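Visitor: Okay, here's the prediction I keep looking at, along with the sequence it came from:
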Amino acid sequence: MSVQGIDQVLGELRSMSALASGQSVNNPAAVSGGPDFAELLKQSIDQVNQVSQDAQAKQVAFQSGDPEANLQDVMVSLQKASLSFQTMVQVRNKLVTAYQEVMSMQV
C-alpha cells in the first residue's frame, strides 16, 4: 500500500469520525467521489497475492532446472513475498483493533 493510499484511508476515517460526532465534514471528496476503502483494501490484498504467486513461480522454475532462474532472484522474491504478507497481517491486526475500539465506543 502506498503512502498516498494510506493518506486517503486516513482521510476517510477522519471524515467518518467527523460524521459520527455530528461535525461538518471539511473534506467532501473523502465522503463522496474519493476512493472506496474496500477497493483500496482489495487492491492491496491483490498486490500481496500477485507478489506471492510471482515468487512461487520463480521457485518452481528454479527447482525444475530452468537455466533462466537465478537463485538470488528466487530468494529475493521469496523475501519480498514474506515481507508483503507480514505487512498485510499487521495492517489487518490494526484494522481489527480499530474496529474493536469503534464498537466499544459509547454513543
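Guide: It's in. If you're wondering where the values come from, they're calculated on a predicted model, not measured in any experiment.
Visitor: only C-alpha atoms for contact and neighbour calcs from this point on.
Guide: Fine.
Visitor: and the gap between residue 35 and residue 42?
Guide: 12 Å (CA to CA, to the nearest Å).
Visitor: got another, please set it beside the one above:
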Amino acid sequence: MEINNASMIAEMQQLAVESQPGALQPTVNTSQADFESLLGNAIDHVNGLQKQSSSLATRLELGDSSVTLSETMIAKEKAGVAFEATVQVRNKLVEAYKEIMSMPV
C-alpha cells in the first residue's frame, strides 16, 4: 500500500508550529478532507493491485507467454499483503470508533 508521505509530514509540521507557546494562528480544518482522500486513495490502490493480480493470473492460465509464474505470484502476494493491511487499518478504526462512542459525555 502506498501512502503519500508529503501530506502527512506537512500536517505534522503544522501541528508542531501550532503547539509552540504563543503561536495563535487561525487554522482551517482540512484534516478531515486529507484523511478522507488518503483513505480513498489507499483503497483504490489496493483495488488496483487486486485487479492487476487477477489479470495476470487469468493471462497465465490462458497460456500467455509474456506472463511468468513468478510475476503472477509476486502480484498475488502484493495484493494479499495490501488487503490484509487495509483490513487491519479498518479494524483499528472500528475499535477507535467504538471506544469513542463508549466514553461518557
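Guide: Nice, thanks for sending it over. None of these values were measured; they are calculated from a predicted model.
Visitor: hmm, back to that, between residue 35 and residue 42 of the first structure, who's got more neighbours?
Guide: More neighbours surround residue 35 than the other of residue 35 of the first structure and residue 42, with 15 against 12 (other CA atoms under 10 Å).
Visitor: Secondary structure class of residue 24 of the second structure, three-state.
Guide: coil (DSSP: H, G, I helix; E, B strand; the rest coil).
Visitor: Please pull up the equivalent of residue 94 of the second structure in the first structure.
Guide: Aligning on TM-score structural alignment places residue 94 of the second structure opposite residue 96 in the first structure.
Visitor: For burial, what's the neighbour tally of that match?
Guide: 12.
Visitor: Mean distance between the lengthiest helix in the first structure and the second structure after superposition?
Guide: If you go by DSSP state H, the first structure has its longest helix at helix 71-104. Compared with the second structure after the fit, helix 71-104 of the first structure shows a mean deviation of 0.4 Å (mean CA distance after the TM-score superposition for the first structure).
Visitor: distance between that helix and the chain's centre?
Guide: Computed by CA atoms, centre = their mean, to the nearest Å, the chain-centroid distance of helix 71-104 of the first structure equals 8 Å.
Visitor: I appreciate the help and will end here.
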